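My questions concern the predicted model and sequence given below.
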Amino acid sequence: MSKETLWEKQSRTNPKQAQDYIERFAQLRAEGADLHGEARFVDALLPRGARVLDAGCGTGRVGGELAARSHAVTGVDLDGELLAQARKDFPGSRWEHCDLATLRLRDADGNPELFDVVVAAGNVLAFAAPGSTGAVLRSLAGHLAGNGRLVVGFSLRKGYALGDFERDAAAAGLVFTARFSGWDMHDFDADGDFIVALLHGAKP
């Protein structure tokens, strides 16, 4: 049985968590807030029509924008309420109920489904079940195509320390390509409160 994620734990104590999240971003969108920094970052890495896995997709905010930019998007999340919103707002993409720590997507021939980019934005790693971040990174690494890249962004103030992330990434066979302090690609500050990391699988 999978461990309870921090998002699931918070949802038990606050059943309105998912709806509050949906409403908060709807309000930001109505106010004209820029909600697409993550999608612009990822889109800049890709040719048109690339295969994208939005890991911890939530309402599809990132994946939906990438689909609008011509990419083939699959989104996965554990929260059924957020997935329902993603399916409503972005019906042209695929949205699956999955646990990232045990993620095993398969293609039509039963082989592991591979992607040009796997993106985990919105503090996905920080919300993982305690002790499961290594398994999550191994699962995501296992869905990278040969030249595929993993993009993650999360707050370093939510309990998942930079050193732990580096060790988990190395254990998953991932190599850092670049690090930034945010989606606007400012230079990374190890004493800052946010990291955006670009990684790839270790070459044989």
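Received it, and whenever you're ready, just let me know what you need.

Every contact and neighbour count from this point should use C-alpha atoms.
Fine.

mind listing what the residue most central in space within the chain touches?
The chain has residue 120 as the residue nearest its centroid, 1.6 Å off, counting by CA atoms, centre = their mean. By CA atoms under 8 Å, 6 or more residues apart in numbering, the contact set of residue 120 is 54-57, 150-153.

hmm, which two among those are most spread apart?
57 and 150 (14.3 Å; CA to CA).

quick revisit: closest one of the contacts of residue 120 to residue 24?
residue 57 (15.9 Å).

wait, doesn't the closest one sit right on residue 76?
Yes: Residue 57 is within contact range of residue 76, at 5.7 Å (criterion: CA atoms under 8 Å).

The helix or strand residue 18 falls within: what's the following helix or strand?
Using DSSP states H and E, residue 18 sits within helix 17-30. Where DSSP H and E defines the elements, the next helix or strand beyond helix 17-30 is helix 37-43.

Now that next one: buried residues?
38-43 (16 or more other CA atoms under 10 Å).

Likewise for stretch 138-158?
Taking 16+ other CA under 10 Å as the criterion, stretch 138-158 shows 138-145, 148-156 as buried.

then this one, side by side with the first:
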Amino acid sequence: MTSTDNLWLQKIAADPGHSQWYIERFRTMAARGDDLGGEARMIDAMVPRNARILDAGCGTGRVGGHLAAAGHRVTGVDLDAELIAEARSQHPGSHWQVGDLSTINLPDRFDAIVCAGNVMAFAGPSQRADILRRFAEHLTGGGRAVVGFGAGRGYEFDDFIADAEKGGLFPDMLLSTWDLRPFTPSADFLVAVLRAA
């Protein structure tokens, strides 16, 4: 059972075509030649070759697909069955599954967990601390979780850091973009590189 305060699930309930709109949006961006691989390039630089990577809130597999193409072993988890179907279609070499990040219990431990695309802001307030705790539990020794989301989405950056620390994740580095620009108090986006305690 997933949380009723999850904003993505609320969007789907209000508009059953929302997932398909999202899929088409990224197909259009890819066809236009937009750069959709920035997050994956950052993660690829952080891990050894053939790393195990969890794409948390993977959506259509955009980030995980790039990482798999770079030679990593990718598992993707997302609440939305339509987005998972698209990920399986577009990136068949990886493992994509429908699941709730606040309750996942996967057999693997990961060298990196990437959580892009404002997933933490879409997660319901009752889910957020549990998601971060699950991330900590799924990392290998020395593994890191990288979480990115924008300001003004109902989840203050300070609250996120406090939730992460309660869940056993501590900042190694805070950035304001996926291309490694430093985080500042005026930043409108956070990319947090977190290590497990």
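Good, I have the coordinates. As the structure is a computational prediction, the values presented were derived from the model and not from experiment.

about what we covered before: residue in structure 2 matching the residue nearest to the centre of structure 1?
Using TM-score structural alignment, the partner of residue 120 of structure 1 in structure 2 is residue 115.

what's whichever strand in structure 1 runs longest aligned against in structure 2?
Taking DSSP state E as the criterion, structure 1 has its longest strand at strand 144-155. Taking TM-score structural alignment as the measure, structure 2 aligns residues 139-150 with strand 144-155 of structure 1.

For that stretch, which outside residues touch it?
Against stretch 139-150 of structure 2 from outside (CA under 8 Å, 6+ apart): 109-121, 135-136, 188-196.

residue boundaries of the helices in structure 1?
6-13, 17-30, 37-43, 61-68, 80-89, 133-141, 162-171 (DSSP state H).

can you tell me the mean distance of the first one from structure 2 after alignment?
On superposition with structure 2, the mean distance recorded for helix 6-13 of structure 1 (mean CA distance after the TM-score superposition for structure 1) is 0.5 Å.

buried residues in that helix?
7-8.

Just the angle for that helix relative to helix 17-30, thanks.
If you take axes from the mean of the first three to the mean of the last three CA atoms, to 10 degrees, helix 6-13 of structure 1 sits at 110 degrees to helix 17-30.

just checking, what packs against helix 6-13 of structure 1?
helix 17-30 (3 or more CA pairs under 8 Å, 6 or more residues apart in numbering; DSSP states H and E).

distance between the helix it packs on and the chain's centre?
18 Å (CA atoms, centre = their mean, to the nearest Å).

which other helices and strands contact that helix?
Using 3+ CA pairs under 8 Å, 6+ apart: helix 17-30 of structure 1 touches helix 6-13, helix 80-89.

would you list those in JSON lines and tack on distance to residue 169 of structure 1?
Shown next, in JSON lines, are these (distance: least, CA to CA, whole Å):
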{"stretch": "helix 6-13", "distance to residue 169 of structure 1": "20"}
{"stretch": "helix 80-89", "distance to residue 169 of structure 1": "27"}
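
ok, now which ones touch residue 140 of structure 1?
Contact analysis of residue 140 of structure 1 by CA under 8 Å, 6+ apart lists 55, 100, 103, 118, 150.

Kindly state which residue of structure 2 is aligned to residue 190 of structure 1.
So, by TM-score structural alignment, residue 190 of structure 1 is matched to residue 185.

got a list of what residue 75 of structure 1 touches?
53-57, 60, 63, 93-96.

can we see that at 7 Å?
Residues in contact with residue 75 of structure 1, defined by CA atoms under 7 Å, 6 or more residues apart in numbering, are 53-55, 57, 63, 94-96.

now swap in residue 138 of structure 1 and tell me
residue 172.

Grab the nearest non-local neighbour of residue 63 of structure 2.
Residue nearest to residue 63 of structure 2 in three dimensions, not counting chain neighbours: residue 40, with 5.3 Å by CA to CA, 6 or more residues apart in numbering.

Residue 67 is in contact with the one you found, correct?
Yes: between residue 40 of structure 2 and residue 67 there is a contact under CA atoms under 7 Å: 5.8 Å.

Based on its surroundings, how many neighbours for residue 63 of structure 2?
25 (other CA atoms under 10 Å).

related to what we said a few turns ago, ok, the counterpart of the residue nearest to residue 63 of structure 2 in structure 1 - contacts?
Under the alignment (TM-score structural alignment), residue 40 of structure 2 pairs with residue 39 of structure 1. Contacts for residue 39 of structure 1 (CA under 7 Å, 6+ apart) come out as 62, 65-66.

hmm, 8 Å instead?
With CA under 8 Å, 6+ apart, residue 39 of structure 1 has these contacts: 62-63, 65-66.

And for residue 72 of structure 2?
Here residue 72 of structure 2 is in contact with 49-53 (criterion: CA under 8 Å, 6+ apart).

Same check for the residues you listed, but in structure 1.
Compared against structure 1 with both residues aligned by TM-score structural alignment, their matches' CA atoms under 8 Å, the contacts of residue 72 of structure 2 retain 49-53.

Perfect, I'm done here.
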